[in-house]
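A.B. asks: All I have is the shape, not the residue letters:
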């Protein structure tokens, strides 16, 4: 989910300590959001500097992992309490289990408790919440279907398990070191993105034709969101799109990253904030709970949409995706009085011959919604392939280019090929486009638009316990700390 904002202006490298409002000046949403970001950056940096990358208080030692006596092979107990990961407060309000954790949506068939040695770890991140996910946010004094107000950001956590291979098991003493190394290499080299609108166009082939000046030509300011839809690698120009990149070996150990298909992406001119709540799903027919605020922020025949709910949204965080992403569908019919939208295919069917995605239905507990994307792929529907080192036109003069770090090594030792960038599902970049300069707001370097890492999602990790094979007791890996004693006097 995303929110309707003008832009994100916070930059930790500028080291601003606070926002200073001036009298008689316009106050923007970006100013208030930056003030919150400045304060959170300070608080979380202090906590991380004091406590380290992961620590829990002795009085409320959250996320202890233990075996369940009645069912030691099928589930694990997760204790209630608090944990600070990279300075972020992560809270588990009540004891739970691996299979029943509130925002894990774990399928025991596809993600069972491993029989052999494994590592239990915590994954935490911030998720945007609107009135679709939490209707209590809406102020009913403005009307039952009146305007919504501010959105929220929520810290979401999941306990995940990684089963060690036969030659991979580091043992309890080295599990934390192994875990950090695994995470560092999982998405290396990280895929980058550059964006532009105002630039010198290439000279036309016909000398008698005058090329129009390249610039942003949209009628209003926009916040474009470019988001990775399928995890994988970027393809260099000339690849046939079916290339599968095999992982490299790092040092003396094995590189355990799976083979990666070509990544795909989608984009939205409204920061993917056009979302319509769903009441029910029957095959390709989706019944909406309500329409958008106006026609511009709704859906129409020909639009591209994705059917999402809480379970599918949080599974985008999987380090090694166990299920494919939801398909991007084209709207083929709209019944306004009946509040129905007909898609080009059943969203629960999945690709022909492939593994179906997590089913999305009309369960109100999972807050399903239709999210609109604004790209227009060839062939009618689906996501766009990630092609490296090539300017890709979005619309109205806005262009983006995927790339990899300049110091990235070769894909294979002794070869002249550059290693392709690795992109994770949910990675996204925000591109503010402004009508006054006719350009996008984007950092520059000596060569023009800079290639930057994804603006989000930022994930935080903590190793929780090493699980020996069989029914052995888990070995805790989280540091515990006692509160500071009261000051003397």
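C.D. replies: That came in fine, so what should we check first? No experiment lies behind these values; they were computed from the predicted model shown.
A.B. asks: When you work out contacts or count neighbours from here on, use the C-alpha atoms and nothing else.
C.D. replies: OK.
A.B. asks: What's the first helix or strand after the longest helix seen in the chain?
C.D. replies: Counting by DSSP state H, the longest helix found in the chain is helix 29-51. Counting by DSSP states H and E, the element after helix 29-51 in chain order, helix or strand, is strand 54-57.
A.B. asks: and that next one, which residues are buried?
C.D. replies: For strand 54-57, burial by neighbour count (16 or more other Cα atoms under 10 Å) applies to 54-57.
A.B. asks: for stretch 453-466, same thing?
C.D. replies: 453-454, 457, 460-466.
A.B. asks: Below is an additional structure, to be compared with the one above:
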């Protein structure tokens, strides 16, 4: 969630049951948001404990041959519960016309042979820039609360796709194993063996379609294996014990700022820490976003883009300056694993509310799909594309962001575009809010995006017989028809 939040406080391990307001106290947005998170955690856990992680209501989300006779397949209407999250398909659709479609991308075309169709859902942040109906006209259309939205997609996993992704997962796990202490190696090796066995079982299931009774369990293991090597990050800011004056900031103080911040460290390019994975960061949780007016205009000769914006922000904190890195984004990038194009602001016309963005690399992106401009704040150490290369260390080597805030990525992670960590930094403590262990700051997986997956069906497709499906998953019928 990249809203304008001070911090995100929900922690399921704390076992809080509700938020209790007290008289005469200030109400923070974090308290309200935590109450909502507690409620959703309870409700979704109850659904999973009573019925299971993945199940459909009746014949919902059943795949079949497209009645229109196209090369596509149909998806029936109804409800599917994925880890307790309700996915709603209001009307029957096809793979190509589902409510949250893929944008043109060769990786996501319906495969020509066989594979696994699965459902993936997640929560995304929606602001008034994307959904103008959130603004209250009676208040002058000011920006108030934003929303969390459940989105889902039916996706397909072919054998080459699975092999490519699991190769990255296994590569990351092998790196962990190589640097682990002898006593820490057995559990890592167990994970490697499980992923390898799952990959072999999936290959056999596709070869033996329609397969055996246990093939659906194999499909579930396969989808879980995609997250077997989530990256781990630590964050810190060390106090200067000699600085006691609250009206001044020592040059030795770790967090040297006069404003509280919520840093967001987000993966830009997917891959391993071998020169492929990159990150970007924002001191405002990437909440400084601008609506694009009309289609951006690309100047091929100078490789620059002219963009008209609805607003240039209200102040320095929410505005733009020349030299800053920005990305052109929108649903086209949120619904595909493609990193949005980054560029550097080279010119600002505040009268016409237009800016010129200098791209550092040639791109084939269709800028007509770009509806939002998002500001990022990385500056020192960026490469030619404006991002930071991921470097992993288990030694005392840290990556400085700014104002004393530092992060460290532990060895053996598979980084995916859009994954992020949140680091609240506070002036009063001159520190960051980060979980601690006996050895210092804890290494934790990304705070998001939490993606949930469930197998829908194995399928086979050939020119003679068309589509053939082997459905996976449980179905629940109402107690009272």
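C.D. replies: Cool, got the structure. Remember, it's a predicted structure, so these values are computed and weren't measured experimentally.
A.B. asks: And the TM-score between them?
C.D. replies: Between these two chains, after superposing, the TM-score reads 0.81 (TM-score structural alignment, normalised by the length of the second structure); 414 aligned residues with a Cα RMSD of 2.2 Å.
A.B. asks: quick one on the thing from earlier: any idea which of the buried residues of stretch 453-466 of the first structure is closest to residue 123 of the first structure?
C.D. replies: residue 461 (4.8 Å; Cα to Cα).
A.B. asks: which residue in the second structure lines up with the closest one?
C.D. replies: Using TM-score structural alignment, the partner of residue 461 of the first structure in the second structure is residue 453.
A.B. asks: SS state for the nearest residue to that match once chain neighbours are set aside?
C.D. replies: Sequence neighbours aside, residue 120 is the residue nearest to residue 453 of the second structure in space, at 4.4 Å (criterion: Cα to Cα, 6 or more residues apart in numbering). Of the three states, residue 120 of the second structure takes strand under DSSP: H, G, I helix; E, B strand; the rest coil.
A.B. asks: Might you report the residue contacts of the spatially most central residue of the first structure?
C.D. replies: Nearest to the geometric centre of the first structure sits residue 426, at 3.0 Å (Cα atoms, centre = their mean). Shown in contact with residue 426 of the first structure (Cα atoms under 8 Å, 6 or more residues apart in numbering): 227-229, 316-317, 456-457.
A.B. asks: To which residue of the second structure is it aligned?
C.D. replies: Per TM-score structural alignment, residue 426 of the first structure is aligned with residue 418.
A.B. asks: With residue 263 of the second structure as the reference, measure out to that match.
C.D. replies: Distance, residue 418 of the second structure to residue 263 of the second structure, by Cα to Cα, to the nearest Å: 15 Å.
A.B. asks: what about the match of residue 461 of the first structure, which SS state?
C.D. replies: Per three-state DSSP, residue 453 of the second structure ends up strand.
A.B. asks: Next: residue 174 of the first structure.
C.D. replies: Applying three-state DSSP: residue 174 of the first structure is helix.
A.B. asks: which residues does it contact?
C.D. replies: Counted by Cα under 8 Å, 6+ apart, residue 174 of the first structure has zero contacts.
A.B. asks: Can you tell me which of the buried residues of strand 54-57 of the first structure comes closest to residue 91 of the first structure?
C.D. replies: Closest to residue 91 of the first structure, out of all of the buried residues of strand 54-57 of the first structure and judged by Cα to Cα, is residue 56, at 10.3 Å.
A.B. asks: ok, now which ones touch that closest one?
C.D. replies: Under the criterion of Cα under 8 Å, 6+ apart, the neighbours of residue 56 of the first structure are 62, 82-84, 478-481.
A.B. asks: 7 Å instead, please
C.D. replies: 62, 82-84, 479-481 (Cα atoms under 7 Å, 6 or more residues apart in numbering).
A.B. asks: Residue 131 of the first structure now?
C.D. replies: Taking Cα under 7 Å, 6+ apart, one finds 137-138 in contact with residue 131 of the first structure.
A.B. asks: which one in the second structure is aligned with it?
C.D. replies: Match for residue 131 of the first structure (TM-score structural alignment): residue 128.
A.B. asks: separation between that match and residue 147 of the second structure?
C.D. replies: Counting by Cα to Cα - residue 128 of the second structure and residue 147 of the second structure are separated by 9 Å.
A.B. asks: what does residue 88 of the second structure give?
C.D. replies: In terms of Cα to Cα, residue 88 of the second structure sits 17 Å off from residue 147 of the second structure.
A.B. asks: ok, and what's touching the longest helix of the first structure?
C.D. replies: Contacts for helix 29-51 of the first structure (Cα under 7 Å, 6+ apart): 5-10, 17-19, 86-88.
A.B. asks: and if we set it to 8 Å?
C.D. replies: Under Cα under 8 Å, 6+ apart, the answer for helix 29-51 of the first structure is 5-10, 12, 16-19, 54, 84-88, 481.
A.B. asks: Can you show me the helices along the first structure?
C.D. replies: 29-51, 171-186, 310-314.
A.B. asks: in the first one, what's buried?
C.D. replies: It refers to helix 29-51 of the first structure. 31, 33-35, 37-38, 41, 44-45, 47-48, 51.
A.B. asks: Farthest pair within those?
C.D. replies: Top of the distance list for those (Cα to Cα): 31 and 51, 30.3 Å.
A.B. asks: picking up where we left off before, only whichever of the contacts of residue 426 of the first structure are buried, select them in PyMOL.
C.D. replies: In PyMOL syntax, the buried subset of the contacts of residue 426 of the first structure is picked out as below (16+ other Cα under 10 Å):
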select buried, resi 227+228+229+316+317+457
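A.B. asks: on that earlier part again, got the helices of the first structure as CSV, with distance to residue 448 of the first structure columns?
C.D. replies: Output for those, formatted as CSV (distance: least, Cα to Cα, whole Å):
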stretch, distance to residue 448 of the first structure
helix 29-51, 25
helix 171-186, 29
helix 310-314, 35
